[in-house]
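# Attaching a predicted model along with its sequence, questions to come.
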Amino acid sequence: MTTPQTHTTLVLAADQPDRLAGFYAALLDTRAEQGLQAQHWRLAWPGGGRLEIYAPSSSRPQPRSSGRLALCLQRSCSAADRLQQLQAWVEQAMALGAMAPEAPRLESFGAEAWLHDPEGNRLLLLVC
């Protein structure tokens, strides 16, 4: 008997899936592709897997919530450039519609910035 292959997929409900797909495609430097229907988009996730962005069914809405789960986008660079690289990335995200409730900061493991994407989802940009 063959074991079925498992894939990693992150699923994100959105009010405007095409706009949110464009936001994440720009930050990940990848391309958003149409999914199974008009309100469904897919992006390749770095290191494998996919990010699926869709409009939830009106019969099964997905309320917005601010839990402890967040998407984390991560880049590597030299230790001397971490904060500078992060600040440039945050500026790009904000130009695309992100909101930054706090300033980027340097931590022992790297530089991090907690943001909200254009629909208010928590997003961590990490440069280490």
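Alright, I've got the coordinates. Numbers count the residues shown, from 1 in each chain.

# use CA for all of it now, contacts and neighbours both
Will do.

# Would you map the helices across this structure?
All helices of the chain, identified by DSSP state H, fall at 17-28, 82-95.

# And the ones you listed: which comes nearest P56?
helix 17-28 (9.6 Å; CA to CA).

# In a markdown table, list the helices of the chain along with distance to Q37 and mean neighbour count.
Below are these laid out as a markdown table (distance: least, CA to CA, whole Å; neighbours: other CA atoms under 10 Å):
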| stretch | distance to Q37 | mean neighbour count |
| --- | --- | --- |
| helix 17-28 | 11 | 19 |
| helix 82-95 | 27 | 18 |
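
# got another, please set it beside the one above:
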Amino acid sequence: MAMSASIVLAADDPAGLARFYGALLQVEPQPGLSGTHWRVAWPAGGWLEIYAPSRSRPQPQQLARLALCLQRQSDGTGAVAMLNTWITAVLGLGASLQEPPRVEPFGAEAWLLDPEGNRLLLLVMPAA
């Protein structure tokens, strides 16, 4: 039996958050199974499923250890310069910077919050 996978994200404004991630990933968000469900194609395959939680089972906003991570390979201009350009674009989409960029052994990273406060890690890996 075939299996598929997706990432599920509860949202107060599913359409708005789908527009944010659609713009960030440069894909068109798609309506889901109901008026409060949206799908965004995930770069690694599968979908980012964004939905409004049921009123009978609310999901309060909370910071957790789980975060979405988007990665790019450095284009030769330098991982930090590329990361700073990317951060500026994502801030323009409505995200906020949680921690300033820093260089780690595996690349340059920055932690942000999406428009609804979910953690988002941007990682630029050094050129191979």
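Nice, thanks for sending it over. Here the structure is a predicted model, which means the values were calculated and not measured.

# sorry, back to before: what's the closest of the helices of the first structure to N121 of the first structure?
Once CA to CA is applied to the helices of the first structure, the stretch that comes out nearest is helix 17-28, at 10.3 Å.

# so who does the closest residue to E99 of the second structure other than its chain neighbours touch?
Counting by CA to CA, 6 or more residues apart in numbering, W111 is the residue found nearest to E99 of the second structure once chain neighbours are left out, at 5.3 Å. Contacts here follow CA atoms under 8 Å, 6 or more residues apart in numbering; on that basis W111 of the second structure touches 97-101, 119-122.

# again, only using 6 Å
With contact set as CA atoms under 6 Å, 6 or more residues apart in numbering, W111 of the second structure has these partners: 98-99, 120-121.

# Same question for R57 of the second structure.
With contact set as CA under 6 Å, 6+ apart, R57 of the second structure has no partners.

# What distance do you get for it to G78 of the second structure?
Between R57 of the second structure and G78 of the second structure the computed distance is 46 Å (CA to CA, to the nearest Å).

# likewise A64 of the second structure?
Computed as CA to CA, the A64 of the second structure to G78 of the second structure distance reads 31 Å.

# Among those two, which residue is more densely surrounded?
Set A64 of the second structure next to G78 and count neighbours by other CA atoms under 10 Å: G78 wins out with 15 against 8.
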